[in-house]
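**Student:** Got a sequence here, can you model it:
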Amino acid sequence: MIDGSDLRAILVTAARHLGIGSLAGLGESGTPEDHDGGRQNLLLLVQLRWIAVAGQVVTIAVAQAGLGIALPLGPMAVVLAGLVLLNLVSLGWIARGGGVTEGVLFVALLLDVVALTLQLSLSGGATNPFTSLFLLQLTLAAVLLSSRATIGLVAITTAALGVLMLAYRPLVLPPGDSDELFRLYLVGMLVSFVIDAALIAVFVTRISRNLRRQDARLADLRQRAAEEDHIVRMGLLASGAAHELGTPLSSLSVILGDWRRMPELTSSPDIAREIEEMQEAVGRCKAIVTGILLAAGAARGEAPHLTTVRSFVTELVGDWRRMRSCFCLQVRDEFGEDEEIVSDTALKQVLFNVLDNALDLSPNYVELVLLRDGDTLRLSVTDRGPGFAPEMLARLGQPYTSSKGRLGGGLGLFLVVNVVRKLGGTVEARNRSYGGAVVTISLPLSSLTV
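**Tutor:** Modelled structure (predicted):
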């Protein structure tokens, strides 16, 4: 029985020897950039709370100094200080990398409801027109939380409003202004509506944008999972093919060994040379099959070693020219100061694959450009072939997307994109305006350096 690690190792070796790229890193957990939608939403709640603190300070100042309404400034200041402290705690939690679950968002909204309830109880209770601000918290809850949590917050908010109808500190108006109470209430309702409408429009829109981004990331993860499942199935086929090829290759090796001892065949130098070449080819095929079957546990196939960017590229170009018997490859070095890296077999096989594709379409000219862009290594392969069809550029990196018309073609670039992505890089392809195409591999040097 072949387990997951054995299968990954088999696939790495099979891909390397069959010339369809490298799958090193398959199944390894990388460190993708953190785009946690929960943290983004908690940050929006923090921003909303700062606005609430500033708005309450302005409202209290206008009521106390402008309208002459006596308010309990001490207790209200304590509530404001609590909101500030809650914001600082929330920012500290985000800075430490704490997870933001639905429970965290529920508690944050619940504390906002409690703070608003306390402020309203100190300034007229249910007679305060700013009770409509409860709707803002409920709107945010409906967007951010599950149905059960939203219903819970609705029940708590309703209970809080009921308490405000029974227990509150009445507003004390200046003498002679009691007749203005209803007009002030109407003005307060207008201000409260404007605040509610503006904040709901702004923050719900931003939260919805965060949720859409999160959905897009989940869709991308599903796509990657499907691609890796496809790669695993290819590994099963590779291991099965290796088992099946073992017996006929052994038979061919025995037959060729017998032919080498037959005088009627070895008497001809041309036939003897051809038999020797066939034995070398069979020996190479047997080595490939053996490597596939014995690769369990060897995630990279070959032990990595320290080198430099230029040495790595020089060795790679030499191996590729020797194996393809092709000297049409031109190399342009614009890297600048050399950098020590670990020789990565995966990257070597990726470049082999891209160079092979370019050679198939442009047998007389292939160019490899090596350059450095800040902390990024860029390797560009240019050819003078017909270029990529528009539909291929749109589906770059998807399996079986090929312009060569071969059955099962298009796997090479599919594996290239997946391996480079595992190393934290990107693959870009474009057509040149005067003919040919350019494939650029961009990799952070941090993924290759010690």
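
**Student:** hey, let's count contacts and neighbours off CA atoms from now on
**Tutor:** OK.

**Student:** If you count residues, where's the longest helix of this protein?
**Tutor:** Longest helix of the chain, by residue count under DSSP state H: helix 205-260.

**Student:** helices or strands next to that helix in the packing?
**Tutor:** Packing partners of helix 205-260 (3 or more C-alpha pairs under 8 Å, 6 or more residues apart in numbering; DSSP states H and E): helix 4-18, helix 37-61, helix 134-144, helix 263-266, helix 269-293.

**Student:** looking at those helices, which is buried most?
**Tutor:** The highest average neighbour count among these, using mean count of other C-alpha atoms under 10 Å, belongs to helix 4-18 at a mean of 23.

**Student:** Show me what it is packed up against.
**Tutor:** Helix 4-18 packs on helix 205-260, helix 269-293, going by 3+ C-alpha pairs under 8 Å, 6+ apart.

**Student:** Which of these sits closest to residue 426?
**Tutor:** Nearest to residue 426, of all the helices and strands packed on helix 4-18, is helix 205-260, at 14.2 Å by C-alpha to C-alpha.

**Student:** could you give the angle of the closest one to helix 37-61?
**Tutor:** 170 degrees (axes from the mean of the first three to the mean of the last three C-alpha atoms, to 10 degrees).

**Student:** How far off centre is helix 205-260?
**Tutor:** Helix 205-260 sits 21 Å away from the centroid of its parent chain (C-alpha atoms, centre = their mean, to the nearest Å).

**Student:** Stretch 271-280 too?
**Tutor:** Centroid separation for stretch 271-280 versus its chain: 51 Å, with C-alpha atoms, centre = their mean.

**Student:** Run through who's touching that stretch.
**Tutor:** Contacts to stretch 271-280, defined as C-alpha atoms under 8 Å, 6 or more residues apart in numbering, come from residues 253, 256, 257, 259, 260, 265, 266.

**Student:** here's the other one to compare against:
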Amino acid sequence: MQRVVASTSWFIRALYSASAVIFTLVALLQIQRQEFNLLVIWLGLGLFSATVGAITWLLRERKSEALAFAQIFVIVLLWVCALALSGGAMNPANSFLLLPIAIAFLMLSAPRAWVILLTTFVAQAVFFWQMQTSQYANTELADHYAAMSFTFFVAATLLATMIRIVRKRLETSQAKLQKMREDQLRQEQILAVATASAQYTHELATPLATVSLLHGELAEEFPDHVVVREMAEPLSRVTHLLKDLRHVTLSLDQNEMQLFCVNELLAELQEQLTIAHASVPIEFVAGNEGHFTIEADYALLPAILNLIRNAAREVESIGHGQVSVHSLRDGHSWLLRIENTNESMTEESLERLGTKRTQSESGLGIGMLLSNATLERFAGSLAIRLQTPKLVVQEIRIPLYQLREN
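**Tutor:** A predicted model of the protein is given here:
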């Protein structure tokens, strides 16, 4: 669409140049007819066209719709004056007014484009009225000239409507194409992050196995040592997380979709968060509609965990407040609402979270980006907003698969 507008801007400048040349030639023809008043008027129109054309050329770098509207409006007035001097509706060149109408509906917004169209309609009405009061009013040509005026009205209306429809469709197609490009770029970023995570996980597996083996030997030799006992739980947790990651990777590779009972999923979330964020109060509130299921894969749990952990880290950094996780059925969707106390997030920063990388003191927002992309794979969505300046709300929606009785 931008290329079309640029080409049309060039065409407007060409129209001013052509108008200046034509008006000057018509002025020279008045010398033979000894019509010196018309000579001055046509020369004035030619000079004015050349001046406005030069100004249009000097302002070619400025991208302003108001300026484009002024340029088109002036060219319409110039041509209306020229037609008024040369027969009005009886001039075959009357149809040239369709050109600025087409340009207006290509370049301008709807209100300004309709102003251009109405201006030409008013001019045509004046021409038609002049023709009815002229010497041709009662001749056989009167019907012909009236038909020409009527044809102009119909052609201008159809031209304006069709160009407006085509432009609207082009803008819609371009918006969809831009959205596809943004989605593709985001998927490429996600793929790069996922590939790097898989590589680092693979590199981590060998030293973790070595450390686990050494811990086992130390546990046999020093079963009552405090440090050896404290190492058991974090080593077991890291080993469990690596197994979960392999499970998720295998599930994604085979594109396996599973049915998850929401209550069981909430219990798993609560268990893992109790271990990871024991210092932060996390309240789970579940609706009493009964058991219902969703369809997803094993990447769902880490995606939701990441969102709740972000909320818990915010509360932990503040030093007070809590995280509330509300689960309920909302129509044909499962709604999981995460609320947490806030002091660092603003509306501007929340708009970027989950859609692109966001530079901050705590990271780049890659976790939110991955969580959002994961939810979209299950036809879900993530919405983040400020309920109040001190409260952040994250809403996860995933379509229900089916209902199950207790």
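
**Student:** sorry, back to before: can I get the helices and strands packed on helix 4-18 of structure 1 in TSV including distance to residue 342 of structure 1?
**Tutor:** Listed next are the helices and strands packed on helix 4-18 of structure 1 as TSV, based on distance: least, C-alpha to C-alpha, whole Å:
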stretch	distance to residue 342 of structure 1
helix 205-260	25
helix 269-293	23
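
**Student:** now for these, which one comes closest to residue 73 of structure 1?
**Tutor:** helix 205-260 (33.7 Å).

**Student:** which bit of structure 2 covers the closest one?
**Tutor:** Aligned by TM-score structural alignment, helix 205-260 of structure 1 falls on residues 164-219 of structure 2.

**Student:** compared with structure 1, how much does that stretch deviate?
**Tutor:** Following the fit onto structure 1, the mean deviation recorded for stretch 164-219 of structure 2 is 1.8 Å by mean C-alpha distance after the TM-score superposition for structure 1.

**Student:** I'd say residue 342 of structure 2 and residue 313 touch.
**Tutor:** No: using C-alpha atoms under 8 Å, residue 342 of structure 2 is not in contact with residue 313; the gap is 10.5 Å.

**Student:** Looking at these two now, which is surrounded by more residues?
**Tutor:** Per other C-alpha atoms under 10 Å, whichever of residue 342 of structure 2 and residue 313 has more neighbours is residue 342, with 20 against 16.

**Student:** For the more buried one, what is the corresponding residue in structure 1?
**Tutor:** Looks like residue 342 of structure 2 aligns to residue 385 there (TM-score structural alignment).

**Student:** what's the helix or strand for that match?
**Tutor:** Following DSSP states H and E, there is no helix or strand that holds residue 385 of structure 1.

**Student:** For residue 5 of structure 1, see how far away it is.
**Tutor:** Distance from residue 385 of structure 1 to residue 5 of structure 1, counting by C-alpha to C-alpha, to the nearest Å: 39 Å.

**Student:** now do residue 52 of structure 1
**Tutor:** Noted for residue 52 of structure 1: a distance of 54 Å to residue 5 of structure 1, by C-alpha to C-alpha.

**Student:** As a quick check, tell me the outermost residue of structure 2.
**Tutor:** Centroid-distance maximum for structure 2: residue 221 at 63.2 Å, with C-alpha atoms, centre = their mean.

**Student:** Which parts of structure 2 are strands?
**Tutor:** Along structure 2, the stretches classed as strands by DSSP state E are 258-261, 282-286, 292-296, 323-330, 333-341, 381-388, 391-403.

**Student:** among the ones you listed, which is nearest residue 9 of structure 2?
**Tutor:** When the strands of structure 2 are compared (using C-alpha to C-alpha), the closest one is strand 381-388, at 41.3 Å.

**Student:** Just give me the mean distance for that closest one relative to structure 1.
**Tutor:** Strand 381-388 of structure 2 versus its aligned partner: 1.9 Å mean (mean C-alpha distance after the TM-score superposition for structure 1).

**Student:** against structure 1, where does that strand fall?
**Tutor:** By TM-score structural alignment, strand 381-388 of structure 2 lines up with residues 426-433 in structure 1.
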